[in-house]
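> Please find the sequence and the predicted model below.
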Amino acid sequence: MRLMFTGSLLSALLVLLLVSSPLLADNKHSKAELEQQLQQLDPRIRIVSLQAAPLAGFHEVVLNTGDLLYVHEAGRYFFAGSLLEINDGQLLDLTEQARGKQRQQAIQSVPANEQVVFPATGETRAVVQVFTDITCPYCVRLHQQVPELNRQGVEVRYLAFPRQGEQSPGFQQLVNVWCAADRQQAMNRAKGGQRVAEASCDNPVAAQYELGRRQGIQGTPAILLPDGQLIPGFVPAQRLLSELGL
């Protein structure tokens, strides 16, 4: 699991929870009490949600960093990792399912007019959202699959993720696309190796980059399915259609 904390801070968090008095004995105040404890380590920490975990005796805690922790109801133990379940002979990653719901809510809240949208041809059968970077060769390969995906009823929406950071040439290239009068045409030109005129405007590139980082995105392309499932890296159109059940 990706953790936003430094190693020393995470160690301090473990010590704090081990020596603290029960945090969750009173459900009415449990969230506030736990948040107060965490803020002793870093005042920026906020609890986005706290609910019963699939594991008896534990609570699932989502922080504003995007991190997901499992905290014992007595407040003495916690772990940060994948919770797996054997169900009918299959191994299910319950933590990834929870993260998928988080991603679904966060990514789908981005307005369409802040994305670069390639609509389906005819009926829209599915919508996928892709964190992309102009300087990424595999993003170029995926973009070559977009016309076929559109023909099969899949709408592709791009979000910006300059993988080398906000000071990189890739950041400005994404800004150029988002600030173009015709974003679709600009994306096609950029992914085709053609120059897109440098531009400046009020744009969501930095915000989308930070959004991606909070969802654990580390590279591009990163494909988000409608249920929040994350597919890291390039996949051909036929495999993506199969993942979508089309």
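Nice, thanks for sending it over.
> rest of the way, CA atoms for contacts and neighbours
OK.
> Please work out how many residues are found near residue 233.
Neighbourhood size, residue 233 [other C-alpha atoms under 10 Å]: 13.
> This structure: helices as residue ranges?
Per DSSP state H, the chain carries helices over the ranges 7-19, 30-39, 94-108, 137-143, 146-151, 169-178, 183-191, 205-214, 237-243.
> Quick check: which of those is nearest to residue 61?
Across those, residue 61 has its closest neighbour in helix 30-39 (9.0 Å, C-alpha to C-alpha).
> Next up, a structure to set beside the first:
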Amino acid sequence: MKKLTMTIGIISSLLVSAAYASDADIAATLAKLGYTKESITISNTPMPNMKSVVTPSGKFYITNDGQFLTQGPIYNMSGKQPQNIANESNLALIATIAKDAIVYQAPDEKYSIYVFSDYTCGYCKKLHSEIDTYLKAGISVHYFAFPRAGLDSDVAKNMQSIWSVKDRKAAFDNAYRDGKISPASSVVPYVKMQYEVGVKLGLTGTPAIILPNGELLAGYVPANKLLEILEQTK
């Protein structure tokens, strides 16, 4: 019995060592791309011998030995419908900023979506001009800021002002109607946080819609089409 316990202990130690070695190999590979160990988050995936890495520039998938790296959706085909394995981690990222969204609540809510938006984006304006159509369809819309020109842009500063005032929704509506944006007396960090989450999600433009299952839709989707998509993912 003592020998068996010792053997189990040795195996456990080897497995732990292998896990640490794997993460070290992954960190070494990401260092070649300019990412420090502190700036990345390594997680397990359902795929054998492959992990996901969230970086300041988006998400990658990488083999445990750090030799092979890819980016983009990877689908699990074992179920009735293809399932993007990134969806779960997308929701985890959204959860870190969810409380700071500007929310348009549907009176008879069937679904909630998260939309990364920029008030200078034509299709973002189109989506917001139809906000009542989404709400009537039972789709609540939670907005996040994603200034396409980056955090040092005037757009980012203006979006910070929108998120800093007491009546955010009124300021948001005003901006999307091309109204003048007044500088806020104090600035909150929400826009920076939301932008960084958007980058980690791999966003390259706006609007970007996150569905309740974590699926990412790039671009404007009219309410009737979006409702069909939501029904299919139910």
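That came in fine, so what should we check first? As the structure is a prediction and not an experimental result, all values here were calculated from the model.
> Please state their TM-score.
In this superposition the chains share a TM-score of 0.79, using TM-score structural alignment, normalised by the length of structure 2; 210 aligned residues with a C-alpha RMSD of 2.6 Å.
> that older thread, which of the helices of structure 1 sits closest to residue 60 of structure 1?
Evaluated over the helices of structure 1, closeness to residue 60 of structure 1 peaks at helix 94-108, with 9.1 Å, by C-alpha to C-alpha.
> Now do the buried residues in that closest one.
Across helix 94-108 of structure 1, burial judged by 16 or more other C-alpha atoms under 10 Å covers 94-96, 98-100, 102-104, 107.
> which ones are touching the residue nearest the centre of structure 2?
Nearest to the mean C-alpha position of structure 2, by C-alpha atoms, centre = their mean, lies residue 201 at 4.0 Å. If a contact means C-alpha atoms under 8 Å, 6 or more residues apart in numbering, then residue 201 of structure 2 has 58-59, 90, 93 as its contacts.
> redo that, cut-off 6 Å
By C-alpha atoms under 6 Å, 6 or more residues apart in numbering, the residues touching residue 201 of structure 2 are residue 58.
> repeat for residue 77 of structure 1
residue 18.
> which of the helices of structure 1 sits most buried?
Stretch with highest mean neighbour count among these: helix 169-178 (a mean of 22; mean count of other C-alpha atoms under 10 Å).
> so who does the counterpart of residue 186 of structure 1 in structure 2 touch?
For residue 186 of structure 1, the aligned position in structure 2 is residue 171, judged by TM-score structural alignment. The contact partners of residue 171 of structure 2, taken as C-alpha under 6 Å, 6+ apart, are residue 162.
> which residue lines up with residue 181 of structure 2 in structure 1?
Match for residue 181 of structure 2 (TM-score structural alignment): residue 196.
> now swap in residue 227 of structure 2 and tell me
In structure 1, residue 227 of structure 2 lands on residue 241 (TM-score structural alignment).
> cool, residue 141 of structure 2 as well?
Using TM-score structural alignment, residue 141 of structure 2 lines up with residue 156 in structure 1.
> what about residue 40 of structure 1, neighbour count?
By other C-alpha under 10 Å, neighbour count at residue 40 of structure 1 equals 12.
> what distance separates the start and the end of stretch 161-172 of structure 2?
Terminal residues of stretch 161-172 of structure 2 are spaced 10 Å apart (C-alpha to C-alpha, to the nearest Å).
> what does stretch 188-198 of structure 2 rub up against?
145-146, 160, 164.
> Can I get the buried ones among those residues as something I can paste into PyMOL?
Applying 16+ other C-alpha under 10 Å to the contacts of stretch 188-198 of structure 2, the buried members can be selected in PyMOL as follows:
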select buried, resi 145+146+160+164
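> and the contacts of stretch 188-198 of structure 2 as TSV, adding distance to residue 197 of structure 2?
Below are the contacts of stretch 188-198 of structure 2 laid out as TSV (distance: C-alpha to C-alpha, whole Å):
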residue	distance to residue 197 of structure 2
145	10
146	9
160	15
164	19
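> got the contact list for the match of residue 141 of structure 2?
Counting by C-alpha under 6 Å, 6+ apart, residue 156 of structure 1 makes contact with 117-118, 128-129.
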